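> Provided below for reference: sequence and predicted model.
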Amino acid sequence: MTADLLRREEALARVLSHVAVLGAEDVPTGSAVGRVLAADALAAVDLPPFVSSAMDGFAVRAEDTPGTLVIVERIAAGLPSSRGLSRGEAMGIATGGVVPEGADAVVPIEYVVEHDNKVETSEPVVRGANVRPRGGDVRAGVAVVPRGTRIAAAQVGALAAAGIAGVACTRRPRVAVLSTGTELRRPGETLGPGQVYEANAVMLAAAVAAANAVVEQLPAVADNENAHRAALERALSADVVVTSGGVSVGPHDLVRRVAGELGVEEVFWGVSVKPGKPVSFGVRGRTLVFGLPGNPVSSLVGCELFVRPALLALQGAAEPGPVYEPGRLAVAVRRNPRRDELLRARRTIRDSGVFLEPITGQESHMIARTAGTDALVLAPSGTGELPAGAAVRYLPLA
């Protein structure tokens, strides 16, 4: 198997080459968080939709300053003035209020002296000061958020402000998650000899849900061909199938063979990465099928490296990832001569940047230790070691 291992980058490229973006559906703007835009969202109005004040103060004509001006009206946000501004006049105005015709500047309230319904300015005011031009943020008909953007709170705010009530988003992918293994029992049940609690399916379901998938978590199946066949046939109706366990070369590793009998064409098996070497990927029609290892950390790493990017690509994300961030090692790390390693680590923020300290106990079964980490540090294959302070890339886990 070692000679046939794919490089991590090549494996991801093969996965993404089999992705066909899903169809679009209309989604209310307020419900679109986490969704990916299927088309540019165009502003319905100029933003701001009128010339407005950037400060609480007084709307004036710049050529009338400095001097004493008569206050003829007071403008609240949402309540424009009843007339324009004439020479020698000022109007009180709130932030966001409509600047009246004739005014070309706003003097902040703290820079004036108000008395007897008059306002006195002691310094000349520059034309355009504290005035927000109509359409200064975006013009009607211009893209507020481009296609392929994954929507977060900032995008929702921008869409709503631009008068966009709903957006076209790519359909959320349907993902079936299946764990295999006779030894698996649900948390809370009494363990018998040789049995362990099933953690992979719930972990993977949480991970793919974070990528905005609609998840169906199937009951774990024993190492039995008929049970595998029934569960996989059901799972293959989804857009994506994610299994854990049963993808290696042991006598009870049935997933790849049974999937093949059900028409899954295997694209690759085995990636030059640690943990997670025996990951498999195949397709049946447009359904993507990922076989992740049974060791929980290997399963998590495989999901982050391959499944999550595939899910975001299915949704048309402009940058499906994985998106690595820069940091520095807090301690030295010995490199693996044959495989890239993803090391679980803790992040520390210092004045000079992000520092990452890999935890002790990097074995692929040690999922409990992963709970105390928030990063996967990429240590490229090679000889020797990466010294403390070396620049590295990492994937955030939280």
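Arrived safely.

> For the rest of this, base every contact and every neighbour count on C-alpha atoms.
Noted.

> all strands for the stretch 251-398 of the chain, in order.
Taking DSSP state E, counting those that start in this stretch, the strands of the stretch 251-398 of the chain run over residues 265-269, 273-274, 280-284, 287-292, 325-329, 333-334, 340-350, 353-358, 375-379, 385-386, 391-396.

> who touches the fifth one?
Residues outside strand 325-329 that contact it (C-alpha atoms under 8 Å, 6 or more residues apart in numbering): 353-357, 387-396.

> hmm, back to that, burial-wise, tell me which of the strands of the stretch 251-398 of the chain comes out on top.
strand 287-292 (a mean of 27; mean count of other C-alpha atoms under 10 Å).

> dump the residue contacts of the residue positioned nearest the centre of the chain.
By C-alpha atoms, centre = their mean, the mean C-alpha position of the chain lies nearest to residue 150, the distance being 6.4 Å. Applying C-alpha under 8 Å, 6+ apart, we find residue 150 in contact with 33, 34, 35, 36, 37, 317.

> from the middle of its chain, how far away would stretch 328-335 be?
28 Å (C-alpha atoms, centre = their mean, to the nearest Å).

> In the protein, which residue sits furthest out from the middle?
What lies farthest from the middle of the chain is residue 116; by C-alpha atoms, centre = their mean that is 56.2 Å.

> of all the contacts of strand 325-329, which two lie farthest apart?
The largest separation in the contacts of strand 325-329, counting by C-alpha to C-alpha, is between 387 and 396 at 21.2 Å.

> putting a second one here so we can go through both:
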Amino acid sequence: MPETFTNAINTILNHIKPTAPENIFLDGALGRVLATPVKAPWDIPRWDNSAMDGYAIHAADSSCQCQLQVTGFIAAGETAQDLEVSPGTAVKIMTGAPTPPGCAAVVPVENTREDSGKIIIEKPVPLGSHIRWQSEDIQQQQVVLKQGTILQAPHINLLASLGFAQVSVSMQPRIAILATGDELVELGQTPGESQIINSNSYALAAAVKEAGGVPVMLGTARDCRQSLLEKLHAGQQADMLITSAGISAGDRDLVRQVLDELGLEIHFWKVDIKPGRPTAFGQIRGVPTFCLPGNPVASILTFEAFVRPALRKMTGHQHFFRPVRQGRLEHEVKRKSGRREFMRVLVTENSKGELFVSSAGDQNTGIMSTMVRANGVAILPEDRGNLLAGEYVTLFLLNPAEPLEQV
């Protein structure tokens, strides 16, 4: 009995555990996921400092137009040493330099005139002007980055500012990828009659990388027990195993038989979705194992539906699924109820931010060009048959960072 989509994804996520943490140097941390929260070891700013090139003045001189004697100079990187601001005096100060005792405000240099060692302030200065106060940004022991944060340039800037040369992140899991079938030849070989190139392994490897894993290419297993045993045994050394093809009811589809020999604990063997009904998930001695269809379109879409969320959980992400949005159908969609369907679509957007959805082309799973043209996937529910033009459907974008065509 095929499993429902909801039960299938819940089963998968219930059996996936995050990878162990590892410490890596900050220059290799871009895009990685924090394994533990980060606390600030000190305040930022660490001291009161000037936000402008100018003059540090006393509170007594802030509300008047006056002449002040310049008694010292503090550059960025220096300390105030014995300097102190007292009434009637000013200390010249550079951006980032620590403010000296007695400083109540900094007057930008462009708001002053200098004459014979004195400065002339021509208008009152609000107290606290142009001073960055100690800890006004971050306080010592404050949690500055949460577990699960995906590290981008601003996060790395902050970590470096706080002195972290290394950071604890979730390890990137090694994902073994195996294609099966006598009809497959490897990239670089010329396919003969009735042969096709093993393209699935490269597509799945790219998808694994995008999701945060490290692909391990096992090549192609032939439709014989010994070849499958050797390849699948090698796959057990990884953190996850993905196979494509070989799981239908065909006479030579031996994958399940060999997986059973290796001790596969099967959780489901089929799912009520379209495309991708012959999709399976289980574990071999604790290694999550996905068996995806051999059809290239179905292989990519079932990876999106099942493997990508599992990989996101393994790599420490807090959100496992692509964000979903609502879009309005531009045409009728004829279909039968009973299975959740993943429809390849073109998504456009109007000036109000409303999304419009149309088919990316022939939805036959043998039509790869439709997958290439699509920029989104519409999720059509199990309990609905035909959908009318103008109805709203749930969808996710395949490349959310890519701007949508405006209509």
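Now that the structure is in, tell me what you want to look at. Quantities reported herein were computed from a predicted structural model and do not represent experimental measurements.

> which one of the contacts of residue 150 of the first structure is nearest residue 194 of the first structure?
Comparing every one of these with residue 194 of the first structure (C-alpha to C-alpha), the shortest separation belongs to residue 34, at 40.6 Å.

> State the distance from that closest one to residue 152 of the first structure.
When C-alpha to C-alpha, to the nearest Å is the yardstick, residue 34 of the first structure and residue 152 of the first structure sit 6 Å from each other.

> swap in residue 371 of the first structure?
Computed as C-alpha to C-alpha, the residue 371 of the first structure to residue 152 of the first structure distance reads 26 Å.

> Also residue 86 of the first structure?
With C-alpha to C-alpha as the criterion, residue 86 of the first structure and residue 152 of the first structure are 45 Å apart.

> Now name the helix or strand holding residue 207 of the first structure.
For residue 207 of the first structure, the element it lies in under DSSP states H and E is helix 200-210.

> out of residue 371 and residue 152 of the first structure, which sits in the more crowded spot?
Shown here are residue 371 of the first structure and residue 152; by other C-alpha atoms under 10 Å, residue 152 has more neighbours (13 against 10).

> residues contacting that one?
When the contact criterion is C-alpha under 8 Å, 6+ apart, the partners of residue 152 of the first structure are 33, 34.

> That one matches what in the second structure?
In the second structure, residue 152 of the first structure lines up with residue 152, judged by TM-score structural alignment.

> check contacts around residue 27 of the first structure.
Neighbouring residues of residue 27 of the first structure by C-alpha under 8 Å, 6+ apart: 166, 167, 168, 169.

> 10 Å instead?
33, 35, 37, 165, 166, 167, 168, 169, 170, 171 (C-alpha atoms under 10 Å, 6 or more residues apart in numbering).

> Reformat the residues you listed as TSV; add distance to residue 249 of the first structure, neighbour count and secondary structure.
Conversion of these to TSV gives the following (distance: C-alpha to C-alpha, whole Å; neighbours: other C-alpha atoms under 10 Å; DSSP: H, G, I helix; E, B strand; the rest coil):
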residue	distance to residue 249 of the first structure	neighbour count	secondary structure
33	42	17	coil
35	39	26	coil
37	42	28	strand
165	53	14	coil
166	50	16	strand
167	47	24	strand
168	45	21	strand
169	41	28	strand
170	38	25	strand
171	36	23	coil
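
> Determine which two of those are furthest apart.
Spatial extent of the contacts of residue 27 of the first structure (C-alpha to C-alpha) is set by the pair 165 and 171 at 18.0 Å.

> Count the neighbours of the spatially closest residue to residue 182 of the second structure that is not a sequence neighbour for me.
Taking C-alpha to C-alpha, 6 or more residues apart in numbering as the measure, residue 182 of the second structure lies nearest to residue 222, with 5.1 Å between them; neighbours along the chain are not counted. By the measure other C-alpha under 10 Å, the count of residues near residue 222 of the second structure is 18.

> Spit out the contact partners of the closest residue to residue 297 of the second structure other than its chain neighbours.
Across the structure, with C-alpha to C-alpha, 6+ apart as the measure, the residue nearest residue 297 of the second structure apart from its sequence neighbours is residue 365 (5.6 Å). If you count contacts by C-alpha under 10 Å, 6+ apart, residue 365 of the second structure has them with 274, 275, 276, 295, 296, 297, 298, 299, 371.

> which residue lines up with residue 365 of the second structure in the first structure?
With TM-score structural alignment as the criterion, residue 365 of the second structure matches residue 364.

> now swap in residue 26 of the second structure and tell me
Per TM-score structural alignment, the equivalent position to residue 26 of the second structure in the first structure is residue 29.

> how about the nearest residue to residue 322 of the second structure, chain neighbours excluded?
Closest residue to residue 322 of the second structure apart from its sequence neighbours, by C-alpha to C-alpha, 6+ apart: residue 396 at 6.3 Å.

> wait, that neighbour sits on residue 301?
No - Residue 396 of the second structure lies out of contact with residue 301 (C-alpha atoms under 10 Å); the separation is 12.0 Å.
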